[in-house]
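1. Fold the following, please.
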Amino acid sequence: MAKRDYYDVLGLQKGASAEEIKKGYRKKAKELHPDRNTDNPGAEDQFKEANEAYEILKDAEKKAAYDRYGHAAFEGGMGGGGGQRPGAGGHGDFGSAFSDVFDDLFGDFMGGRQPGGRQRATRGADLRYNMRVSLEEAYAGLKKTISVPTSVTCTKCSGSGAEGGGEPTTCPTCSGMGKVRAQQGFFTVERTCPTCSGLGQIIKNPCSECHGQGRVERERSLAVNIPPGVETGTRIRHSGAGEAGMRGGPSGDLYIFIDVAAHPIFEREGVNLFCRVPVSMATAALGGDIEVPTIDGGRSRVKIPEGSQSGRQMRLRSKGMPALRGGGAGDMFIELAVETPVNLTHRQKELLKEFEDLSEENNPESEGFFKSVKNFWDSMKG
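-> Below is the predicted model:
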């Protein structure tokens, strides 16, 4: 039985372009695949026929020989077939041919192939910069210039990696695909091309400054804006301020991680501030006014109620930290710490002794505590 014309097999006109041949085979492969035609016993033979046609027409040299001599180019030792007649044994190089279509059908879904089948440039790495700020700086915000060691685009070759800014050439090993294939039985195994490291291109005359990388190591100065209200763990992203990409690829990002230093006066919880203020025993007992600092550098006057105890808290509204993304400010809480006087003079001791003798009914907390202790001991005796 005479062989059908390869162009007819793929539903193409003679002289079709490489792209048209690939599309024609893709369509036939999906239409005739045996897994989709279990009820059609002739589908497998038709599929093999389409595979054989594609194996010839996808190769520029074989296609030229076929266009000139037809099927005779691969029969009788004319040499166009490269030593093995396509379709020998009825199968042809099924793995090699079908893998092209498999890549087109599923490569994007699997993330395995870049547009156009090539990966000419790679994105630069993201960078991390740890910045410590004071609580006052976190309150007010600040603008600061930082120095970041990174890779920047080579100015000598404009990032191309080639001397004089020339263009890279297609890798001869992988034909620009960035991957090479090895046939193992029915399966085709893909690996990163060892010649171009997956880039799909090589540089014959590398730039003397960057040695073909398209980037060089430099310390880069960058002005950053730290907004008011940041706290430890806040992450600020600077798009495109990271490491330069390989051979003109896009730059990565810079992430600034904030660490707010501990403060000698204030403790922070979210947007609220806490300040522990010592007061004398007399002030706590008699009441009075005290001045306390605020995070903005100002002062606030606080009235101490008569008979205040240690641990008592008072709130100063909106004197805390600003919210990072707006929404006002937190509060500041004053916690009293009543101090016991030390290094008393003889006269002070006499006065305190006299005061204690007159204070049997002035210590409600002590009275309640010792009453509970007495009840505890009595229950233990029982």
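2. drop to CA atoms for contacts and neighbour counts, all remaining ones
-> Fine.
3. give me the number of residues near residue 174?
-> Here the count is done by other Cα atoms under 10 Å, and residue 174 has 20 residues near it.
4. isn't residue 281 right up against residue 337?
-> No - using Cα atoms under 8 Å, residue 281 and residue 337 do not qualify as a contacting pair, with a distance of 9.4 Å.
5. tell me the contacts of residue 259?
-> Counting by Cα atoms under 8 Å, 6 or more residues apart in numbering, residue 259 makes contact with 130, 131, 132, 133, 231, 232, 233, 234.
6. Try it again at 7 Å.
-> Listed by Cα atoms under 7 Å, 6 or more residues apart in numbering, the contact set of residue 259 reads 131, 132, 133, 231, 232, 233.
7. one more to put side by side:
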Amino acid sequence: MSDDGIRSDWATKDFYKELGVAKTASQDEIKKAYRKLARANHPDSHPDDTAKHDKFKAVAEAYDVIGDAEKRKKYDQAREMFSRGGFPAGAGFGGFGGGFGGSVNVEDLLRDRAGGGGGGFGDLFGDLFGGGGRARARAPRATRGADLETTATIGFTEALEGATVSLRVSSDGACATCHGTGGKPGTQPHVCPTCDGAGVVTASVGGGFSMNETCPTCGGRQLVYDDPCPTCHGTGQGRATRTIQAKIPAGVKDGQRIRLRGKGGAGENGGPAGDLYVTVKVTGHRVFGRKGEHLTVDVPVSFTELALGAEIKIPTLGGAPVTLKVPAGTPNGRTFRVRGKGATKADGTRGDLLATVEVQVPSNLGAEAKEALEAYAAATDDTRLRSGLFQDAS
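-> The predicted structure follows:
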């Protein structure tokens, strides 16, 4: 915002009316009016009332100016200038007109102050608009809530189809006893005597410089209680545990991290809540495995089924079995693809089922089976299977 905009904004506000006092009111009357209005409209006492929050800010702004005798004097002078036609439309930064009886160069006035001269335009507005004096009264700053982390364990099928799970989340929040005020329930606060209700104090950092810092007495709340809350000991903070319902999307993978916006720690002074990050753990399945968007299954077969060919039934997850045609002479470990029987993709379609055939060698043979195998061995020359092995080894 330009300097000209700031002047017009501040100097045309009626701070006396905002505090409900006469222009001739004493400093004590102004302070008493401010404290009464600040207490009645403080955000800690009305956390959900935005109208009172706005009123509190306006009252604090007014008291910051006319609550200080020196600033009040300059404010009154500025109001008088404007009432006589100062800063006419189009005057900009070049000078005043109308009520000042001629052209006055603002830059010269500011330059006079920079050079050490007193009484210039800078003196009039420097303190009035934050150039000095005591710390500015202000409403507590809105703060975003903290991001939280948790884990959720779901079943294999839930990961494929999606699920809604209940999560218990613990986070720092407003004390359940005092609701964040820091005071003993039933007691009334009063304006902090250290910062005079500003929430900040001015500290010297050496070299003629100073900076504002949070008031150590009220912690920036601007109000204090003589009797602190017995639960949080006046901090206004507590540990809150709540249960939320989290929707886990279909197709989530083991170890995937999901962000739930606005489900984290609560914000302070009207600030937004943080986010909740959920790390998903997926339990295994007795039959099926997973490879990206595809499901996998190991299918036990016999040597004769691979050698002679066969039609075998294999299971699908949550559906009817399907028939897999195994051609004669199929090698052990071959993987067949059954389309559309896998995991759900992001676009709603499904991946495939990858079925790998694995020969099972019987541990016990009956007499008839053993005799048949011996006849087969006699009819074939198995030693040829390893002939290339010795040739390549030399």
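8. coming back round to it: shared with structure 2, which of the contacts of residue 259 of structure 1?
-> With both residues aligned by TM-score structural alignment, their matches' Cα atoms under 7 Å, the contacts of the contacts of residue 259 of structure 1 that structure 2 also has are 131, 132, 133, 232, 233.
9. For residue 168 of structure 1, see how far away whatever residue of structure 1 lines up with residue 216 of structure 2 is.
-> By TM-score structural alignment, residue 216 of structure 2 lines up with residue 194 in structure 1. Per Cα to Cα, to the nearest Å, residue 194 of structure 1 is found 17 Å from residue 168 of structure 1.
10. Those two: who's more crowded?
-> residue 168 (20 against 13).
11. Next up, the contacts around the nearest residue to that one once chain neighbours are set aside.
-> In this structure, residue 168 of structure 1 finds its nearest non-sequential neighbour in residue 203, 4.9 Å apart by Cα to Cα, 6 or more residues apart in numbering. Residues near residue 203 of structure 1 by Cα under 7 Å, 6+ apart: 162, 168, 169, 212.
12. Please spell out the ChimeraX selection for the buried subset of those.
-> Buried residues among these (16 or more other Cα atoms under 10 Å), as a ChimeraX selection:
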select :162,168,212
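13. Just give me the neighbour total for residue 21 of structure 1.
-> Neighbour tally, residue 21 of structure 1, other Cα under 10 Å: 21.
14. Look at it and tell me its secondary structure.
-> Using DSSP: H, G, I helix; E, B strand; the rest coil, the structure places residue 21 of structure 1 in helix.
15. Mind jotting down where the strands sit in the stretch 51-200 of structure 2?
-> 148-154, 163-174, 190-191, 200-206 (DSSP state E, counting those that start in this stretch).
16. packing partners for the second one?
-> For strand 163-174 of structure 2, the contact count by 3 or more Cα pairs under 7 Å, 6 or more residues apart in numbering; DSSP states H and E identifies strand 237-248 as packing neighbours.
17. for the first one, same thing?
-> Contact here means 3+ Cα pairs under 7 Å, 6+ apart; on that basis strand 148-154 of structure 2 packs against strand 276-282.
18. what range in structure 1 does the strand it packs on sit on?
-> The aligned range for strand 276-282 of structure 2 is 254-260, by TM-score structural alignment.
19. Give me the buried positions along the matching stretch.
-> 254, 255, 256, 257, 258, 259, 260.
20. And residue 305 of structure 1, how far from residue 212 of structure 1?
-> For residue 305 of structure 1, the distance to residue 212 of structure 1 - Cα to Cα - is 76 Å.
21. do residue 296 of structure 1 as well
-> 53 Å.
22. gap between the most centrally placed residue in structure 2 and residue 248 of structure 2?
-> Closest residue to the average C-alpha location of structure 2: residue 274 at 2.5 Å, with Cα atoms, centre = their mean. Between residue 274 of structure 2 and residue 248 of structure 2 the computed distance is 19 Å (Cα to Cα).
23. Closest one to residue 272 of structure 1 out of the buried residues of stretch 254-260 of structure 1, please.
-> The nearest member of the buried residues of stretch 254-260 of structure 1 to residue 272 of structure 1, counting by Cα to Cα, is residue 260 at 14.4 Å.
24. okay but the closest one is in contact with residue 139, surely?
-> No - counting by Cα atoms under 7 Å, residue 260 of structure 1 does not reach residue 139; the two are 10.3 Å apart.
25. can you tell me which residues contact the counterpart of residue 237 of structure 1 in structure 2?
-> Using TM-score structural alignment as the criterion, residue 237 of structure 1 maps onto residue 259 of structure 2. By Cα under 7 Å, 6+ apart, the contact list for residue 259 of structure 2 reads 275, 276, 277, 278.
26. tell me the contacts of residue 278 of structure 1?
-> So residue 278 of structure 1 contacts 336, 337, 338, 339 (Cα under 7 Å, 6+ apart).
27. Check the gap between the counterpart of the last one in structure 2 and residue 325 of structure 2 for me.
-> In this case it means residue 339 of structure 1. Using TM-score structural alignment, the equivalent of residue 339 of structure 1 in structure 2 is residue 360. Using Cα to Cα, one gets 18 Å for the distance from residue 360 of structure 2 to residue 325 of structure 2.
28. Name the residues of stretch 342-358 of structure 2 that are buried.
-> 342-345, 350-358.
29. Out of these, flag the one nearest to residue 63 of structure 2.
-> Using Cα to Cα, these come closest to residue 63 of structure 2 at residue 345, 60.9 Å.
30. hmm, back to that, SS state for the residue nearest to the centre of structure 2?
-> Classified using three-state DSSP, residue 274 of structure 2 is coil.
31. before we move on, back to that, which among the kept ones among the contacts of residue 259 of structure 1 gets closest to residue 102 of structure 1?
-> Using Cα to Cα, residue 233 comes nearest to residue 102 of structure 1 of these, at 45.5 Å.
32. For that closest one, give me its contacts.
-> 257, 258, 259.
33. same deal with residue 323 of structure 2?
-> If you count contacts by Cα under 7 Å, 6+ apart, then residue 323 of structure 2 has 311, 312, 313, 314 around it.
34. Map it onto structure 1.
-> Looks like residue 323 of structure 2 aligns to residue 301 there (TM-score structural alignment).
35. Next, the contact list for the equivalent of residue 322 of structure 1 over in structure 2, please.
-> If you follow residue 322 of structure 1 across to structure 2 using TM-score structural alignment, you land on residue 344. Residues near residue 344 of structure 2 by Cα under 7 Å, 6+ apart: 160, 161, 250, 251, 293, 350, 351.
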